[in-house]
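In: just coords:
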């Protein structure tokens, strides 16, 4: 494992203890050889009892994805939902290569319950078997389906937001760009949770977290290479695959962006927020001091984890009027 020689911000002490426990259990640097292992052993699996306890019902629907191929979405509806309320469209994380539509969903379900919103989460196809543009185009297809079926889902089509974490954050940003450029569906907000936005591997934070932390520089290269192949880092990459490359962010919906100060994605996420402001788009940015990538998932009850989750939930509730 190559340890970075660059100085870097320290990890939050409470989270550093969590990191140490994680490192004893699993390798923290992700490799291509680990893809089938992680897929076969997904973390954070929710049961029917979990969904029931959270106050929601879940049903699966097969829809047309990219090029008309079948993909799955799950519709998560608060119990007692009767009127047309907001819609939340969710794109999961997993480095573009792992994860399923329920990955990280435990943090989005409270937004739906708070606001009597219907949550739709998409099973987009994964790289490397399905490289770009399959993931983002599947995500856009799912958003189109959600908007087209808003009435039967109990959703106001004028009140749909998009949210995703990590790779899903990058896909949410790319899907928002597609929705703008293809003139619909119109989104009212985008929640980009430590989003994976830039394939070029040039930022300071990329160099600082090489061989240290969660989803380090080498891990990130694995994910982007799976998605883009030999195009990674070249000029032949679309803004929908790597939204950090976009030079025109005008007309996008308001954004919430968060990340940790101690992760690879820090600088590209901060730059994206700055680019949104420069384009006249409202954005709220949080950089949590000492946070590693995905710390809210593995340490939700830490002081920093609670603060991160509460800030995110408050923004969504303001947006949706809860």
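Out: That came in fine, so what should we check first? Quick caveat: nothing in here was measured; it's all calculated off a predicted structure.

In: Could you use CA atoms for every contact and neighbour count after this?
Out: Will do.

In: which parts of stretch 208-221 are buried?
Out: 208-221 (16 or more other Cα atoms under 10 Å).

In: cool, stretch 250-268 as well?
Out: Buried-residue list, stretch 250-268, by 16+ other Cα under 10 Å: 252-268.

In: Ok, stretch 140-152 next?
Out: Buried, per 16+ other Cα under 10 Å, within stretch 140-152: 140-147, 150.

In: with those in mind, which one is nearest to residue 32?
Out: residue 140 (26.4 Å; Cα to Cα).

In: wait, what's in contact with the closest one?
Out: Residue 140 makes contacts with 175, 178-179, as judged by Cα atoms under 8 Å, 6 or more residues apart in numbering.

In: how about 7 Å then?
Out: residue 175 (Cα atoms under 7 Å, 6 or more residues apart in numbering).

In: try it against this one:
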């Protein structure tokens, strides 16, 4: 493990999604303890996207932005808010030069699949229809997220392709949980890794799926056909149960004729990018902005 990251491991609280309210409280407190993000040079606005039900979003708009990114937070579909995600969203807007639309999708287990996906897809549709109002190009919309949010981004691409929905220029899939079957090497062997363990994954999936069987829109690794999807940046952490399903997703995209950049970050663990004092975290964050800037400028 990267020594800068390893020093923080004993300080990390355990994630117990079996008690969603307690876990949300811990997650909120950790986010609130961090320094406020630098939003100078950004216009930040809270909006409500009309849907059933309406969806709250927070928009981060840099000067002279052309493209937009629909951004979904992580947290096992169980924790996370617009406030806890502002550190990621503001940084991505500043480094990518794109309008970042951070989505407060409904959380499970109170709102199981497909509630979160429906919310995210409603925001995608709204952003495409209101591109002029947002000051962006309707043909330069990307989707992205971390962990469960990356699952939603990949699922949005499948749904938009299948339903001839709004065009998606690019997908950013960071440390995604994509497969409910837990049969990859990393899912079977990384059972007690920091933040994300086999039990955490299983509980998150149980909350999210509820009583429904997994479909490709809930677990994109189950999709038989990945052709016709947007180009992708897929990032994985070395010590993460999610690692191998991310790598397999990238390889399957390539085999389906989709352009992919796959970046496996050595020495990292799931969510370690939040330890922003580490050099590797700074490089990971910078890379997110760089690939989005390039993809939306092309």
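Out: Looks like it arrived, so ask away. This is a predicted model, so every value here is computed, not measured.

In: So after superposing, what's the score?
Out: Overlay of the two chains. TM-score (TM-score structural alignment, normalised by the length of structure 2): 0.92; 296 aligned residues with a Cα RMSD of 2.1 Å.

In: picking up where we left off before, mind listing which of the buried residues of stretch 250-268 of structure 1 are in strands?
Out: Using DSSP state E, the members of those that fall in strands are 255-260.

In: equivalent range in structure 1 for the lengthiest strand in structure 2?
Out: The residue-count maximum for a strand in structure 2 (DSSP E) belongs to strand 260-269. Strand 260-269 of structure 2 corresponds to residues 283-292 in structure 1, going by TM-score structural alignment.

In: Which residue in structure 1 aligns with residue 134 of structure 2?
Out: Using TM-score structural alignment, residue 134 of structure 2 sits opposite residue 153 in structure 1.

In: ok but residue 315 of structure 1 is inside a helix, no?
Out: Yes - under DSSP: H, G, I helix; E, B strand; the rest coil, residue 315 of structure 1 sits within a helix.

In: Quick one: map it onto structure 2.
Out: Residue 315 of structure 1 maps onto residue 291 in structure 2, by TM-score structural alignment.

In: Let me see the contact set for the closest residue to that match other than its chain neighbours.
Out: With sequence-adjacent residues excluded and distances taken as Cα to Cα, 6 or more residues apart in numbering, residue 291 of structure 2 is closest to residue 233, at 7.3 Å. Going by Cα under 7 Å, 6+ apart, residue 233 of structure 2 touches 171-173, 260-262.

In: Kindly provide the distance from the residue nearest the centre of structure 1 to residue 84 of structure 1.
Out: Nearest residue to the geometric centre of structure 1 (Cα atoms, centre = their mean): residue 165, 2.0 Å. For residue 165 of structure 1, the distance to residue 84 of structure 1 (Cα to Cα, to the nearest Å) stands at 26 Å.

In: For PyMOL, what selects the buried ones among the contacts of residue 233 of structure 2?
Out: Burial among those is assessed by 16+ other Cα under 10 Å; the matching PyMOL selection reads:
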select buried, resi 171+172+173+260+262
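
In: which of the contacts of residue 233 of structure 2 map to contacts in structure 1?
Out: For the contacts of residue 233 of structure 2, the aligned pairs still in contact in structure 1 (both residues aligned by TM-score structural alignment, their matches' Cα atoms under 7 Å) are 171-173, 260-262.

In: could you dump those residues to a markdown table with distance to residue 115 of structure 2?
Out: Formatted as a markdown table, those follow (distance: Cα to Cα, whole Å):
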| residue | distance to residue 115 of structure 2 |
| --- | --- |
| 171 | 20 |
| 172 | 21 |
| 173 | 20 |
| 260 | 28 |
| 261 | 30 |
| 262 | 29 |
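
In: And the furthest pair within those residues?
Out: It's 171 and 262 that sit farthest apart of these, by Cα to Cα, at 12.0 Å.

In: Helices of the stretch 51-200 of structure 1, start to end?
Out: For the stretch 51-200 of structure 1, the helices defined by DSSP state H, counting those that start in this stretch cover 109-115, 134-148, 150-153, 167-181.
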